[in-house]
Every structure is written in structure tokens, then in C-alpha cells.
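Asks: Got a sequence here, can you model it:
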Amino acid sequence: MAKFKYSAHLKQSDVSAFDNGWLPGQSPPNSGIYRCKNCGDEIVVPRGTAIPTNHHEHIVLGPVIWQLLVFAQEHPK
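Replies: As a prediction, the model looks like this:
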């Protein structure tokens, strides 16, 4: 489970980006922390980078499906 110390730096949001499931090898549009929907493992995926295909696999729990848990917001320059 992701943890944080300073809640002033986090904001709850209901944007649809949190609803998608991503498979290993896919490149999600948001940099952030992704959580496996079936086992709870968490990984960091930078924007434009494919989710690792060799991170882990499940035998009994079902497929590895990653869901965005926290995304990094970039400010316009």
C-alpha cells in the first residue's frame, strides 16, 4: 500500500485515468505509481515508458493488471 507523510501535497481526484487497467508492455499516459489489481504490488512507471513485462507473474491470482494509484502532475512551462 502506498504511503505518504505530507497530505498537503496530495489531492483526491475522480478523473477517469484511475479507472483504466494496463497490461505489461503497454505505455500508460501518466507518470505515477501503479498497483497490481490482483496481488497489490506497486511499481513506478514514467510517462512514455512501457510497463515492465518481466516484473512478476501470477499463477493462481489471475492476470497481472496495473491500475493507476497516484499520478505525478506536471505544471505547464
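Asks: Please make it C-alpha for all contacts and neighbour counts, starting now.
Replies: Noted.
Asks: Please enumerate the strands of this protein.
Replies: Secondary structure of the chain, counting by DSSP state E: strands at 21-22, 32-36, 42-45, 66-71.
Asks: Second input sequence below; structure requested for side-by-side comparison:
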Amino acid sequence: MAMFKNESHLWQSTCDAFEDEHLPGAVALWTGLYACQECNHEIASNEGDLLPPANHHRHASPEAIRWKLIVYADQRAKEF
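Replies: Alright, predicted model coming up:
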């Protein structure tokens, strides 16, 4: 689970981007932390980079891997 020490560096958002699930190997639409919806494994990814492939970490079913943005990290946050 993502952690933080100083909440003044984070603000809560209701943006739909946090609801979207992404397949392994898909292009990351946002810079930030993504969590696997099957096991909660977290990764950091930059906008435009590929999210990790299905063989990045083990699951009983690789098809179950879906990445979801959990923390958006960008200096343009106010435009998000």
C-alpha cells in the first residue's frame, strides 16, 4: 500500500482516471503509482511508458492482472 508522511503533498481527487483499469503492457496515461487489482502490487510509471507485462509478477491467472492509477504524480496536478 502506498504511504506518505506529509499529507500537504497530496490532495484528494474524484477524477475518473482513478477508476480506469489498464491491461498489462498498455501505455500509461498518467505519471504516478499504479496498483495491480489482483494482488495490490504497486509500480511507478511515467506517462507514455508501458505498464509492466503480465509476467512482471506471479498470479494464478495472468489474465487477472489489471493496473489502476492510485497516485497521480505530476507538476501539472492542478490541471488534472
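Asks: quick one on the thing from earlier: right, so of the strands of structure 1, which gets closest to Val60 of structure 1?
Replies: strand 32-36 (14.0 Å; Cα to Cα).
Asks: equivalent range in structure 2 for the closest one?
Replies: The aligned range for strand 32-36 of structure 1 in structure 2 is 32-36, by TM-score structural alignment.
Asks: Mind reading off the mean deviation between that stretch and structure 1?
Replies: Compared with structure 1 after fitting, stretch 32-36 of structure 2 deviates on average by 0.5 Å (mean Cα distance after the TM-score superposition for structure 1).
Asks: Excluding residues flanking it in the chain, which one is nearest Met53 of structure 1?
Replies: You called it Met, but residue 53 of structure 1 is Thr. The shortest distance from Thr53 of structure 1 to any non-neighbouring residue, by Cα to Cα, 6 or more residues apart in numbering, is to Pro24 (4.7 Å).
Asks: pretty sure the one you found contacts Thr49?
Replies: No - here Pro24 of structure 1 lies out of contact with Thr49, judged by Cα atoms under 8 Å, at a distance of 10.9 Å.
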